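In: Structure for the following, please:
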Amino acid sequence: MSQDTRFILKLSCPDRAGIVHAVTGFLLEQGGNILTSAQHGDADHQRFFMRIEFECAALTEASALQAAFQPLAERLQMDWELVARSAKTRVLLLVSKLGHCLNDLLFRVQTGHLPIEIPAIVSNHRDFYQLAASHNIPFHHFPLLNSTEEQKQAQERKIREVMAENQIDLVVLARYMQILSPELCRDLSGRAINIHHSFLPSFKGAKPYHQAYERGVKLIGATAHYVTSDLDEGPIIEQEVARIDHSLPPEQLVAIGRDTECVTLARAIQWHAEHRILLNGRRTVVFR
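Out: Model prediction:
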């Protein structure tokens, strides 16, 4: 069956008997055929989570299915999303002076290993405009010369303009070394991913690899999480670690950690783009 007839439904709602029956019954009524299904019940918070990928030959527009599903979703108090499987997530990349994650993401997209579109790149430095040009992606340089509050607000307005012009679905902080305002964090809730170069909640803030070296840890890691106004406190999506030992200086930890950051961020973006992540308060449910 054509990819144009495949859809993804993800939802969360208060847990109760009959949710799976109601959802699968709806799909049957619409002529749907379930391809994959995953579910999770959070007993602590009495909340239910589900992701279904299905095909529906009778319908090729997600909007028709969305309209039909709305009454059931309202009755069961669902937070939900129903999208066409073929629709690609439009991602805005934010970067500063470290380009390893940016370069890795661009390569994955170019080779077809990451199912997203990158219509624009924003940076507070000019370092990677040639890299962006080599991938035919518009590069927007919005400098922060003095980092005053007024200048930050002006820069964020420009970022918002780029988002609106390019119909951005997801913002990715690919080692973007600026703190977003609480207002922008709120507006991007569940739609902005950051890569932090440590295994959170350990070693927050600046120079985490140096902090890890001083503590003599044997594992370093990276954490991809959704952005919130609480620095490095957003819901965690994915983490990865690398084993180290006492002989490695901080500079070597940084080099090892950069590979870990690239892998971790790419996984988080892919799972978001494939609609595998549901927010559960300060945590996430990830159907891999």
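
In: Only C-alpha atoms from now on, for both contacts and neighbour counts.
Out: OK.

In: so what's the residue lying closest to Val263 once chain neighbours are set aside up against?
Out: Nearest non-adjacent residue to Val263, counting by Cα to Cα, 6 or more residues apart in numbering: Glu240, 7.9 Å away. Glu240 makes contacts with 199, 221-223, 260-261, 263-264, as judged by Cα atoms under 8 Å, 6 or more residues apart in numbering.

In: Could you report the distance from Glu240 to His225?
Out: According to Cα to Cα, to the nearest Å, Glu240 stands 12 Å off from His225.

In: Let's see this one next, to set against the first:
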Amino acid sequence: MQAMNKEKQEKFHETFANRGRLLVKCPDRPGIVSAVSAFLFEHGANIIESSQYSTDPSGGIFTLRIEFELEGLSSNIAVLEDNFMPIAGSFEMEWQLSPVTKLKQTAVFVSKEPHCLLEILWAWQSGEMMTDIALVISNHNACRPMAESLGIPFYHVPASKENRKEAEKQQLSLLKEYEIDLIILARYMQILTPDFVSSYPNAIINIHHSFLPAFIGARPYERAYERGVKLIGATSHYVTTDLDEGPIIEQGVERVTHHDHTDELKRIGRSIERSVLARAVKWHLEDRVLVLGNKTVVFS
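Out: Sure, this is the predicted structure:
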């Protein structure tokens, strides 16, 4: 199984060896696109894809995502970064320039329910989600066979209110050891402490089994049934210190009726959760998500 994914990664590296990505966020004013485009042209790059958005053209925040082709990119990336700094400084940019083939190191956290983990593993195995899944961490052993059957290291770290500090210390040590860039909470049913969250700002993606901001917190399906809702949903968002209130990346809904009791809502909801989380993770891995305060810009 792991060999199959390796073959897809090798093909990906071969196909996109000269593909780069430039992300920009800065105060909006005239000349930004012109300056960035001229810079890439002068360095021999060909723009393949470009998306931009401004919160307010008369003084808001401007965001830009560009993919480009440049022969010999891997050996020229440091030069490009150095040469781009004057432009970035003149426009007060927050920016990132990187090869598309530089895959993010990912850790998946899961508890007992496997559906979201299985969706992530399937997307990774099939090559639809280009990342290196470095490890799976769980407070239960139920999902161990799923990870280890694909050659992915699995770590059982018991976690509860009583030992949260000790558990997170062990988890953070593992994340550092594996040089993790992104944490996926695939129905990990533990609340993370502010210290843990602050260690990975805008790099922890959660799936909440509700169409936020409705039914924040525990037992959302039970509360949705009690309220008699006609739509149920799921929300994937970045984790912040405010429970279930981080910047939203993706959401999905499905219509239900009075015939659907709690168990049926959960069955329908699991399908929504899987697809919503997978899309959010894929977009993050492709650098399509930019955070603006407590909102996101998601470039298609």
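
In: Need the TM-score from the superposition.
Out: Here the superposed chains carry a TM-score of 0.96, computed using TM-score structural alignment, normalised by the length of the first structure; 285 aligned residues with a Cα RMSD of 1.4 Å.

In: circling back: am I right that the residue nearest to Val263 of the first structure sits in a helix?
Out: No. Checked against DSSP: H, G, I helix; E, B strand; the rest coil, Glu240 of the first structure lies outside a helix; its state is strand.

In: To which residue of the second structure is it aligned?
Out: In the second structure, the residue matched to Glu240 of the first structure (TM-score structural alignment) is Gly252.

In: And for Val227 of the first structure?
Out: Match for Val227 of the first structure (TM-score structural alignment): Val239.

In: I'd say that match and Asn202 touch.
Out: Yes. If you go by Cα atoms under 8 Å, Val239 of the second structure and Asn202 touch, sitting 7.0 Å apart.

In: For the equivalent of Arg186 of the first structure over in the second structure, which three-state class applies?
Out: Matched to the second structure by TM-score structural alignment, Arg186 of the first structure sits across from Ser198. On the three-state scheme (three-state DSSP), Ser198 of the second structure is labelled helix.

In: Which stretches in the stretch 1-150 of the second structure count as strands?
Out: 19-27, 46-54, 61-69, 94-99, 105-110, 132-138 (DSSP state E, counting those that start in this stretch).

In: With mean neighbour count added, can I get these in CSV?
Out: Output for the strands of the stretch 1-150 of the second structure, formatted as CSV (neighbours: other Cα atoms under 10 Å):
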stretch, mean neighbour count
strand 19-27, 21
strand 46-54, 15
strand 61-69, 20
strand 94-99, 16
strand 105-110, 23
strand 132-138, 22
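
In: among those, which is nearest Trp124 of the second structure?
Out: strand 132-138 (7.9 Å; Cα to Cα).

In: equivalent range in the first structure for that closest one?
Out: With TM-score structural alignment applied, strand 132-138 of the second structure matches the range 117-123 in the first structure.

In: and the matching stretch, how far from the second structure on average?
Out: Compared with the second structure after fitting, stretch 117-123 of the first structure deviates on average by 0.6 Å (mean Cα distance after the TM-score superposition for the first structure).

In: Quick one: distance of that stretch to the chain centre.
Out: For stretch 117-123 of the first structure, the separation from the chain centroid amounts to 15 Å (computed by Cα atoms, centre = their mean, to the nearest Å).

In: Likewise for stretch 40-54 of the first structure?
Out: 19 Å.

In: Need the contact partners of it.
Out: Contact with stretch 40-54 of the first structure is made by 6-16, 32-39, 85, 276, 278, 285, 287, as judged by Cα under 8 Å, 6+ apart.

In: now swap in stretch 154-170 of the first structure and tell me
Out: For stretch 154-170 of the first structure, the external contacting residues (Cα under 8 Å, 6+ apart) are 89-92, 119-120, 122, 142-144, 184, 191-193.

In: run the last query once more with 7 Å
Out: Stretch 154-170 of the first structure has contacts (Cα atoms under 7 Å, 6 or more residues apart in numbering) with 89-92, 119, 142, 191-192.

In: do stretch 19-31 of the second structure as well
Out: Counting by Cα under 7 Å, 6+ apart, residues outside stretch 19-31 of the second structure touching it are 54, 57, 59-70, 91-100.
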